[in-house]
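Colleague: need a structure here:
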Amino acid sequence: MKTITAKELESLLNEGKTLNIIDVRETDEVANGKIPGAVNIPLGLIEFRMNELDKSKEYIMVCRSGARSGRASQFLDSYGFNVTNMTGGMLAWEGKQE
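Modeller: Below you'll find the model as predicted:
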């Protein structure tokens, strides 16, 4: 599984890179703040909403600590998606939140 650190992701965003970030936390967790531009698809809904994703794009998966996003990454990878897990999750995120 490919991984990226919170710092590396923050640097890419600060450089103005357009990234596809999926936050797999529950809706109430995301309400407390998420990475700007991240789309919330709770882990339990990934299987049902993966038809909304494009296999030609790269997705960066985020959760609170990195465990749920790791499971989401493995699941989507098994279906041929290009996914990267942000290690440490939002606990490691020091950048802007919306």
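Colleague: alpha carbons only for contacts and neighbour counts from here, please
Modeller: Will do.
Colleague: Leaving out chain neighbours, which residue sits closest to Gly89?
Modeller: Nearest residue to Gly89, sequence neighbours excluded (C-alpha to C-alpha, 6 or more residues apart in numbering): Ser65, at 4.0 Å.
Colleague: In stretch 79-98, which residues are buried?
Modeller: By neighbour count on 16 or more other C-alpha atoms under 10 Å, the buried set for stretch 79-98 is Phe81, Asn82, Val83, Thr84, Asn85, Met86, Thr87, Gly88, Gly89, Met90, Trp93, Gly95.
Colleague: can you tell me the helix or strand for the spatially most central residue of the chain?
Modeller: For the chain, the residue nearest the mean C-alpha position is Met61 (2.2 Å; C-alpha atoms, centre = their mean). Following DSSP states H and E, one finds Met61 within strand 58-62.
Colleague: Please generate a structure for the following sequence too, so the two can be compared:
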Amino acid sequence: MNVITTDELLQKIDAGENISIIDVRESDEVATGIVPGAKHIALGQVEASMDQLDKSVPHYIICKAGGRSAMACEILEENGYNVTNVAGGMMSWEGELQF
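Modeller: From the prediction side, this is the model:
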């Protein structure tokens, strides 16, 4: 499984790279702030929502600390998606938040 730090992800965002960020936390957690531009798909909905994701774009998967995003990465990887787990998750995120 590919892994990236929150600092590395922030650099990609700042560089304007065409990436997709998927936040797999629950709705109440996302209400406290999400990475700007991220799409919210709770972990339990990942399999049912895969058809909404473009297989030609790299997806960076984030949660609170990295555990649930790792599970989501496994599901998506098994289905042919290019995914990277964001280590440390939102607990390590030092960039702006969208509410």
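Colleague: so how much does the strand holding Met61 of structure 1 differ from structure 2 once superposed?
Modeller: When structure 2 is overlaid, strand 58-62 of structure 1 sits 0.4 Å from its aligned residues on average, using mean C-alpha distance after the TM-score superposition for structure 1.
Colleague: Which strands or helices does the following helix or strand past that strand pack on?
Modeller: Downstream of strand 58-62 of structure 1, the first helix or strand assigned by DSSP H and E is helix 67-78. Applying 3 or more C-alpha pairs under 8 Å, 6 or more residues apart in numbering; DSSP states H and E, we find helix 67-78 of structure 1 packed against strand 58-62, strand 82-87.
Colleague: Give me the residues contacting the shortest one.
Modeller: The contact list for strand 58-62 of structure 1, computed with C-alpha atoms under 8 Å, 6 or more residues apart in numbering, reads 19-25, 68-70, 72-73, 81-86, 89-90.
Colleague: Also the longest one?
Modeller: With contacts defined as C-alpha under 8 Å, 6+ apart, strand 82-87 of structure 1 is touched by 1-6, 9, 55-62, 65-66, 69-70, 73, 76-77.
Colleague: Go again with 10 Å.
Modeller: 1-9, 20-22, 54-77, 92-93 (C-alpha atoms under 10 Å, 6 or more residues apart in numbering).
Colleague: gap between the nearest residue to Ala38 of structure 1 once chain neighbours are set aside and Leu76 of structure 1?
Modeller: With sequence-adjacent residues excluded and distances taken as C-alpha to C-alpha, 6+ apart, Ala38 of structure 1 is closest to Ile21, at 4.7 Å. Distance, Ile21 of structure 1 to Leu76 of structure 1, by C-alpha to C-alpha, to the nearest Å: 14 Å.
Colleague: before we move on, back to that, closest one to Glu29 of structure 1 among the helices and strands packed on helix 67-78 of structure 1?
Modeller: strand 58-62 (12.0 Å; C-alpha to C-alpha).
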